[in-house]
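Peer 1: structural data only, the sequence is not supplied:
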């Protein structure tokens, strides 16, 4: 069972591409957190699942550090096999926080967009200054103790031209696990920027192929496409759950805060009728995508909620998502010397 918990909506940064930026600011209460543990325990028994992974999310999650610290301790006492994950902007880090996350977290991701130019273009502080000079020293402190730390790069149409150089610099800093993540909600992707993404991806593939360092590199966006498993039915609200700061329960993080997708709350549980309504579209085919070789693997054919949010129609694929999927596959094939031309829409 995978649970994402929003501990806070607050953030000390003002990233230009942040999808949480326009939403309300609020921290989760102690009463909600107490109920979260009870809700998770009960739901796991209901679905007969004994594996639990929890993402402590935000905002910037470490702005609610004291609550996270207490919650992790309490949860591990009740559910000792739980795994914890977190992505942090790496601007809030002292010795206490550092020692806590390297000891208690199974997976740590830090948000770094690569080069100084790419990072400071979008990842700015509330005072409108770039955060690179704060983030890098803190990220390297974490990396020193946790070599498995993931550098998560958000790639959009503005900073895509820095992608390869950013990956190269992160490798030189010591990162082995790098996750360039194209921003699917960036409406400014066009033929030119998509072609640039493809070009930058090929440069990364060439670099990884000749890399002679003493460690294996894992570059997510490029490596994952051909290993992607065939789509299963949406498990939102079943084995995947997102809990907002007010205790409301949603099928996934993309739907969080959208009342029409709310399934219930941690106090009263999940409403079966609401669950059925959310999953009504699961078995509907996307007619325009029938015949595509990626139909059974693509995000747009599995996640109808993201289609609704991006296009206004559960069964209409986003052209941006489609193109990004094609590029991901083409780059994976390029690694195997099977590069094919891409037909951009």
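Peer 2: Happy to help now that I have it. Remember, predicted model here, so these are calculated numbers, not experimental data. Residues are numbered from 1 along each chain as shown.

Peer 1: please count neighbours and contacts with C-alpha atoms only from this point.
Peer 2: Noted.

Peer 1: other SSEs contacting the host helix or strand of residue 110?
Peer 2: Secondary structure from DSSP states H and E places residue 110 in strand 107-111. Strand 107-111 sits against strand 83-88, strand 150-155, with contacts defined as 3 or more Cα pairs under 8 Å, 6 or more residues apart in numbering; DSSP states H and E.

Peer 1: quick one, what contacts the residue lying closest to residue 101 once chain neighbours are set aside?
Peer 2: Once flanking residues are discounted, residue 101 sits nearest to residue 108: 7.8 Å by Cα to Cα, 6 or more residues apart in numbering. Residue 108 makes contact with 85, 86, 87, 88, 101, 148, 149, 150, according to Cα atoms under 8 Å, 6 or more residues apart in numbering.

Peer 1: out of the helices and strands packed on strand 107-111, which is the most enclosed?
Peer 2: Of the helices and strands packed on strand 107-111, the one with the most neighbours on average (mean count of other Cα atoms under 10 Å) is strand 150-155, at a mean of 24.

Peer 1: could you point out which element follows that strand?
Peer 2: In N-to-C order, the element after strand 150-155 by DSSP H and E is helix 163-173.

Peer 1: tell me the angle the helix or strand following that next one makes with strand 107-111.
Peer 2: Using DSSP H and E, the helix or strand that directly follows helix 163-173 along the chain is strand 177-182. Between strand 177-182 and strand 107-111, the angle comes out at 50 degrees (axes from the mean of the first three to the mean of the last three Cα atoms, to 10 degrees).

Peer 1: direction-wise, compare the strand holding residue 110 with strand 150-155 and give the angle.
Peer 2: Using the same axes, to 10 degrees: strand 107-111 against strand 150-155 is 40 degrees.

Peer 1: got another one to weigh against that:
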């Protein structure tokens, strides 16, 4: 499968199955486009006389015959090297992916089903998750860590995210569970990587020091410019949260040497010019950031709609170009959705089936129920078990294990499938009633982000060569 596009003056050819990226001139771009227009050729087809004859007939009005012949030879060489017109070797592996055992390596601990903000788009309903307000007890959290240790098999590195609601509203239990985890590491030859996601309202020096000592990563929730943030992330009395939390976040980010954290925002229809919010983060001094598109029903006034996609794509293009210039000026920063590894990347199972929700990654409610991920919490059809009994409905894990880019018709012919791995299963279920679907608006944005990320790699490689 070949994907071709033009962005910021670059002619880019992506060989989807190998992951090879080629930045080419107009002639080579047109030659590849002609060859890919029908059934994509293999080495033998490229050597047939009719292949050259077809190229000459199609392109002779634009290019000289000798140029076309030379370009075809370049294409043949790339094909022989396995970097162009490669075949899909992953689909035959899908049965192996489906047969993997459930080895849980990560938990999202809902340490607090309560929150001190009233964010308008919150899928957790101000922390209640379709249920009741509650704080996780130390006893339930301890059982959750025990469950993770037992369910992780021989895997040594384990991940635990303290989540909410707002985790800092149950801070003592967070500290106690980290201490318990450190004790268990020595006994079971495990290593816990703890993360906390916070809105920052309760952040102080003592909490900051603990986070810096014990947390591998921290996610800081902020939506961007003051007016944008305060419109969507107010306190329950309607007052904005920006002025209180921004200085705290700046202090925390600096204390971590601008590493091992993310400022994470959400953009809505209210700020389709979200590139300005990303740049606002950068101007505040943050180096690690992400702004995610809101997911909501069309009846929600802030929800993104199909007609918003062109504007959103323009914003990603604008942001990518500005990030290139800032990088050249020595003022670069990381934007999560433009971070892409073209040389290594995730393992095959991750490329095919995504985040591991329902199999490798589970969410735990304050009372110890297990769900495939935090976005399924409260939907009883996805209740998988509890920390006392473990997974009591393994058929749910089987269903998630069988979800891949090959179980979704929309993914099969999508060039971005090995980068998004089929997208968010919760979004698919919420919009289509099945996890074996794709959230269409999200797909459109993901494709644009992949294109921008690849273009940035090309542009920064050019800048490096010029030095």
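Peer 2: Structure's in. What do you need? On a predicted model such as this, the values are computed, not experimentally measured, just so you know.

Peer 1: in the second structure, which residues correspond to the strand holding residue 110 of the first structure?
Peer 2: Here strand 107-111 of the first structure aligns to the second structure at residues 217-221, judged by TM-score structural alignment.

Peer 1: ranges for the helices of the stretch 51-200 of the second structure?
Peer 2: 65-80, 94-98, 138-151, 171-188 (DSSP state H, counting those that start in this stretch).

Peer 1: whereabouts in the first structure does the first one align?
Peer 2: Taking TM-score structural alignment as the measure, the first structure aligns no residues with helix 65-80 of the second structure.

Peer 1: repeat that for the third one.
Peer 2: Using TM-score structural alignment, the residues of the first structure aligned to helix 138-151 of the second structure are 30-43.

Peer 1: buried residues in that stretch, which are they?
Peer 2: 32, 33, 36, 37, 39, 40, 41, 43 (16 or more other Cα atoms under 10 Å).

Peer 1: which residues touch the nearest residue to the third one once chain neighbours are set aside?
Peer 2: The shortest distance from residue 36 of the first structure to any non-neighbouring residue, by Cα to Cα, 6+ apart, is to residue 266 (5.9 Å). The neighbours of residue 266 of the first structure, taking Cα under 8 Å, 6+ apart as the test, are 32, 35, 36, 39, 243, 247, 248, 249.

Peer 1: for residue 235 of the second structure, what is the corresponding residue in the first structure?
Peer 2: For residue 235 of the second structure, the residue aligned by TM-score structural alignment is residue 125.

Peer 1: residues in contact with stretch 61-81 of the first structure?
Peer 2: With contact meaning Cα under 8 Å, 6+ apart, stretch 61-81 of the first structure is reached by 6-8, 10-11, 27, 30, 33, 37, 51-52, 56, 82, 86-88, 92, 97, 100, 104.

Peer 1: burial of the aligned residue in the first structure for residue 373 of the second structure, as a residue count?
Peer 2: Using TM-score structural alignment, the partner of residue 373 of the second structure in the first structure is residue 252. A count of neighbours around residue 252 of the first structure, defined by other Cα atoms under 10 Å, yields 22.

Peer 1: residue 252 of the first structure and residue 5 of the first structure, how far apart?
Peer 2: 10 Å (Cα to Cα, to the nearest Å).

Peer 1: now swap in residue 222 of the first structure and tell me
Peer 2: Taking Cα to Cα, one finds residue 222 of the first structure at 29 Å from residue 5 of the first structure.

Peer 1: repeat for residue 245 of the first structure
Peer 2: Taken as Cα to Cα, the span from residue 245 of the first structure to residue 5 of the first structure is 8 Å.

Peer 1: now the helices: where do they sit in the stretch 201-345 of the first structure?
Peer 2: 220-223, 272-278, 299-302, 304-311, 319-335.

Peer 1: of those helices, which stretch is the most buried?
Peer 2: By mean count of other Cα under 10 Å, the helices of the stretch 201-345 of the first structure have helix 299-302 as the most buried, with a mean of 22.

Peer 1: for that one, name the packing helices and strands.
Peer 2: Short answer (3+ Cα pairs under 8 Å, 6+ apart): helix 299-302 of the first structure packs on helix 319-335.

Peer 1: what's the mean deviation for the helix it packs on versus the second structure?
Peer 2: Once fitted to the second structure, helix 319-335 of the first structure is off its aligned match by 2.2 Å on average (mean Cα distance after the TM-score superposition for the first structure).

Peer 1: what is that helix packed up against?
Peer 2: Packed against helix 319-335 of the first structure by the contact rule (3+ Cα pairs under 8 Å, 6+ apart) you find helix 191-210, helix 220-223, helix 299-302.
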